[in-house]
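In: fold the stuff below for me.
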Amino acid sequence: MLSLFISSIAALHALAVALPGPQPHPLSIALTKSFTLRNADGLVDPASIRAHITSTEAKLQRGAAAFERNTGKALFSTPPTKRAGESGSAPLVDDSNKIWIGAIEAGTPPKAFTIDFDTGSPDLFLPGESCGNACSGQERYNPSSSSSAQALGKTFQVAYGDGSAAEGDLYKDTVTFAGFKATGQTFGVATNATDFSQEKYDGLMGMSFPSLSNFPANPVFNTLVAQGAVPESVFAFKLASSGSELRVGGVNSALYKGSFTYTPVTKQAYWQIDGDGIGVNGKNVIKKFSAIVDSGSSLILGNSAQVKQLYAATDATEVQKGVYALPCDAMPHVSITLGGKAFPLSAETLNRGPIESSGKTCIGAIHGSDSIGDKYQWILGDVFMRNVYTVFDVGNSRVGFAELA
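Out: Below is the predicted model of the structure:
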């Protein structure tokens, strides 16, 4: 069954109605994050973290399968381990530990939806009118209520390894994103799903490259770029405990300081880049590696052997496969070097919280996996992104990082 570890979300800002043509300035969406990896006592639940790792692994497996269908080439030199029963399709929504949420609008007249923005997947999914009790907590997209809706006569299906599934129809319609209007945008509309009730967000918007699409179709932002609707072909994230936002069509200079350090995308699928190293307490422990920058993941995930090597430099103990505990007051000084610049991770983001009632032992936020692609593949999720201002440059196929202001 899909994870249901979602708490209540804060009120979301409504989007401005888009003006005709490209706007002179980029616009922002306020973001809220709401999830829990803790039990009723407020303690971190290693099993929930393990489930989140498994979900991230499955997302990469689905993306790799879609990339191979679309391009005829393998995404990873060592394909991710595929779990029995899983399809190669993208999910309707990611699990509940991956939600940086804001608002979009779809249809004519426009209807607002609460969306999980995910740079680790490409497609837009919304719940449909006929989704039934499985989508009882969501706003529904009704094509008969939109004068710009166009049925494509095609369906999508997604099956999870745990038996959960979703299916629906493909439509084209107008999607308004941060005030910018994408016309004729292809997206999936769920007509049926299992175990999707009680979710407090409506759907998912992927922001990776089109080569991962299961439709296949351009992601919404790529459609905006192709239609000349945005002033710049970039979007940027600030992820923090407060003041989080997604900037569309530019960057917000008030949210960072200094200049950006850019690193090129190595393969236009995920936002995949090469890293220079990972240091622990002043020592470079991990050298060259490949990384996917993924707002749809709540963790930093790396090859199990490398993660074990990293924690060997600390006083840590593995409490579940790939999940490590260490003294709460002894979080290591970790830095990740990209484009020749070291970006330190705060102790706050590295500490997931206590695992026992004394509050002395905590879970570290860097986890191990053997099923995420190439041997030296890492996932840089929000544990990393909360320490930097991140710009995704579609036009120049690169990712930039700057210090937070």
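In: for the rest of this, base every contact and every neighbour count on C-alpha atoms.
Out: Will do.
In: ok, now which ones touch Gln272?
Out: For Gln272, the contact set (Cα atoms under 8 Å, 6 or more residues apart in numbering) comprises 265-266, 290-293.
In: which stretch of helix or strand covers it?
Out: strand 271-275 (DSSP states H and E).
In: now the next helix or strand after that strand: buried residues?
Out: Going down the chain from strand 271-275, the next helix or strand is strand 277-280, by DSSP H and E. Going by neighbour count (16 or more other Cα atoms under 10 Å), the buried part of strand 277-280 is 277-280.
In: here is the second sequence; please produce its structure so I can put it next to the first one:
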Amino acid sequence: MRSLHALSVVLSVGVASIGVESLSIPFQKRASPHSSWVRLSTQNPDDDPFGFQNINNNIYTGTLEVSGQPFIVQIDTGSSDLWLDTKGTRLQGLTDTGVVGSILYVDGTGAVGNIDLGNVTWGEFTVEQQAFINAPGSNATAGGQIQGLLGVGPPLLSNVDAALSASKSKADGSSFLDNVFAFYPDEPNFMTFYLSRSEVGTIDGGEFTIGDVVQNFSDITQTPKLNVVSPDNWFTFMDAVNINGDQLYGGSLGSPEVKVPDNQTLILLDSGTSLSTAPPDYVDAMYKNLPNASFDDESGFYIVPCDSKVNVSMVFGENEFPMHPIDLILPAAIDDDGSVVCVGVFTYAPDNAGVDFILGDAFLRNVYSLFDFGNWAKVGDGFPFMQILSVTDIEKAWAEFDTLNKARLDAFVASHSSSSSSSTTSDATAASTQARPPISTSKSGSGIKDASGALADSDSSSSSVDLSNVLRLSYIIIGMLGLIVVLLIGAVVTMVVRNRRSGGKGYKTLHDPVPPSHEKPYQSSYSDYTTPYADGGH
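Out: Okay, the predicted model is just below:
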């Protein structure tokens, strides 16, 4: 039995749920050498009290304290709750609300426990009696790489607030960030992300700010505002995707609540998602025609040569936001001959997802992003919006890809050279046998369009594809499934490679993507919307 080496494929996704606003709670700010708003930054790690870190380009974390105990937590724009795995710690001074909170994910992981109130400190800020789910022994901690999650998404996503409100508890369930905003009602209610890129391992996360912008990227305030089209998700509309010089547009899979304008698609910017998802036609256009690339029905990934270079840019209005080619291909496993097996970062979005594109960290590393909460915040006004500023020079990125990719592959092989124990194999086998319901996907009947605006030929037949692994890797469940997920992906990729060598039928070539398309000015609308994930799971 072969060894499995896929330890750098950790997925991450955020969670959506419905919550209700409640009263503010005591909040204090520690003494700071800065202005009233503190930049959460790792520009100089020695001066960073916030512990903003990048773990293998998969999870971006901060370090907060509860009752003086440190916890490494993922920072997630796709959720709004704080939950902590407190196993092995003894927290003093907590108040038990008597209400149980839960965040459950489709793969069976989750955080369940009493909703407690305690003093939570992140860097210069302390919120007294902050509500959080005390979940000792949670199995959603990425194999122990993190100890919880800090949601910095829309307040209405809060499971904690919803549970406390439903129980008629007088405890405040507001999110940590909403409490921060409430303490400074005259200051702007926005946050920004500048995500770092690593070859392998844990490095500084880049820069994360609240109420301030990174000096080198101050031009972001002059970029077009992307209007948020949902009251409880960072949803907006995108105009097109430029793939290897072909500009494709349209072909939305549809949303049960948000009306997607003709020729546009609905997208989510999610720091809690490691990879990205897209409608099948777009994914095919990215990877299908690469030499020796094949799509695997079983895993839901395109298996591609590791030296593949894809030129992809997201188009919002008149502006294109290119992705570095290093962010479009991912090392996933080590083959029997010692070579690295790579997969495409974009995977199929199910047609019942409620959103067309989830643009996770793979995309967000290529932009400086600003999220303004507007009237989502208790003290805010105006509609929420997002702004993005390109930080990728595509010509430089294209020229440096070969050098960066070789370094990444060498690091990947080196980091897994001693990971061939039988226990790893048995863990992967157990993980791969867990029952997961298949999700049926079908091509969009409308299809993406060419430059003339005519519908391109598209296979409209449905095919049953087990996308549980895709969901684990890039859809909205949660991005901290850890070692089990990693080994599962490794097992699938291993099986795929072996099947290919034995002449098996593990690969299925899909239909051709449509030709170049069309760009139209950015437009959006705001409408009432209830997240399709209101039950708290995906």
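In: TSV please, covering the contacts of Gln272 of the first structure and showing secondary structure, neighbour count and distance to Ser55 of the first structure.
Out: Formatted as TSV, these follow (DSSP: H, G, I helix; E, B strand; the rest coil; neighbours: other Cα atoms under 10 Å; distance: Cα to Cα, whole Å):
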residue	secondary structure	neighbour count	distance to Ser55 of the first structure
Val265	coil	21	24
Thr266	coil	15	24
Ser290	strand	19	20
Ala291	strand	24	17
Ile292	strand	23	15
Val293	strand	24	16
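In: farthest pair in those?
Out: Thr266 and Val293 (12.0 Å; Cα to Cα).
In: coming back round to it: residues in the second structure aligned with the strand holding Gln272 of the first structure?
Out: Mapped onto the second structure using TM-score structural alignment, strand 271-275 of the first structure covers residues 234-238.
In: can you pull out the helices in the stretch 201-350 of the second structure?
Out: 280-287 (DSSP state H, counting those that start in this stretch).
In: how many residues are close by the counterpart of Ser213 of the first structure in the second structure?
Out: Using TM-score structural alignment, the equivalent of Ser213 of the first structure in the second structure is Ser158. When neighbours are defined as other Cα atoms under 10 Å, Ser158 of the second structure has 29 of them.
In: can you check Gln215 of the second structure too?
Out: 7.
In: Asp195 of the first structure and Ala316 of the first structure, how far apart?
Out: Distance of Asp195 of the first structure to Ala316 of the first structure, computed by Cα to Cα, to the nearest Å: 36 Å.
In: more neighbours: those two, which one.
Out: Applying other Cα under 10 Å to Asp195 of the first structure and Ala316 shows that Ala316 carries more neighbours, namely 21 against 16.
In: grab the nearest non-local neighbour of that one.
Out: Once flanking residues are discounted, Ala316 of the first structure sits nearest to Leu326: 4.4 Å by Cα to Cα, 6 or more residues apart in numbering.
In: tell me the contacts of the one you found?
Out: Leu326 of the first structure sits in contact with 314-317, 361-364, where contact means Cα under 8 Å, 6+ apart.
In: what's the match for it in the second structure?
Out: That one, Leu326 of the first structure, aligns with Val304 by TM-score structural alignment.
In: repeat for Thr390 of the first structure
Out: Aligned counterpart of Thr390 of the first structure in the second structure: Ser369 (TM-score structural alignment).
In: count of neighbours near its match?
Out: 23.
In: I'd assumed it was in a strand, is it?
Out: Yes. Ser369 of the second structure forms part of a strand when assessed by DSSP: H, G, I helix; E, B strand; the rest coil.
In: these two touch, right, it and Thr192?
Out: Yes. Between Ser369 of the second structure and Thr192 there is a contact under Cα atoms under 8 Å: 5.4 Å.
In: count of neighbours near Pro20 of the first structure?
Out: Every residue meeting other Cα under 10 Å relative to Pro20 of the first structure is counted, giving 9.
In: okay, it and Asn222 of the first structure: tell me how far apart.
Out: Pro20 of the first structure is 18 Å from Asn222 of the first structure, by Cα to Cα.
In: same check, this time on Asp382 of the first structure
Out: Asp382 of the first structure is 23 Å from Asn222 of the first structure, by Cα to Cα.
In: related to what we said a few turns ago, gap between the strand holding Gln272 of the first structure and the chain center?
Out: The chain centroid and the centroid of strand 271-275 of the first structure are separated by 15 Å under Cα atoms, centre = their mean, to the nearest Å.
In: ok, now stretch 313-326 of the second structure?
Out: 18 Å.
In: good, wrapping up.
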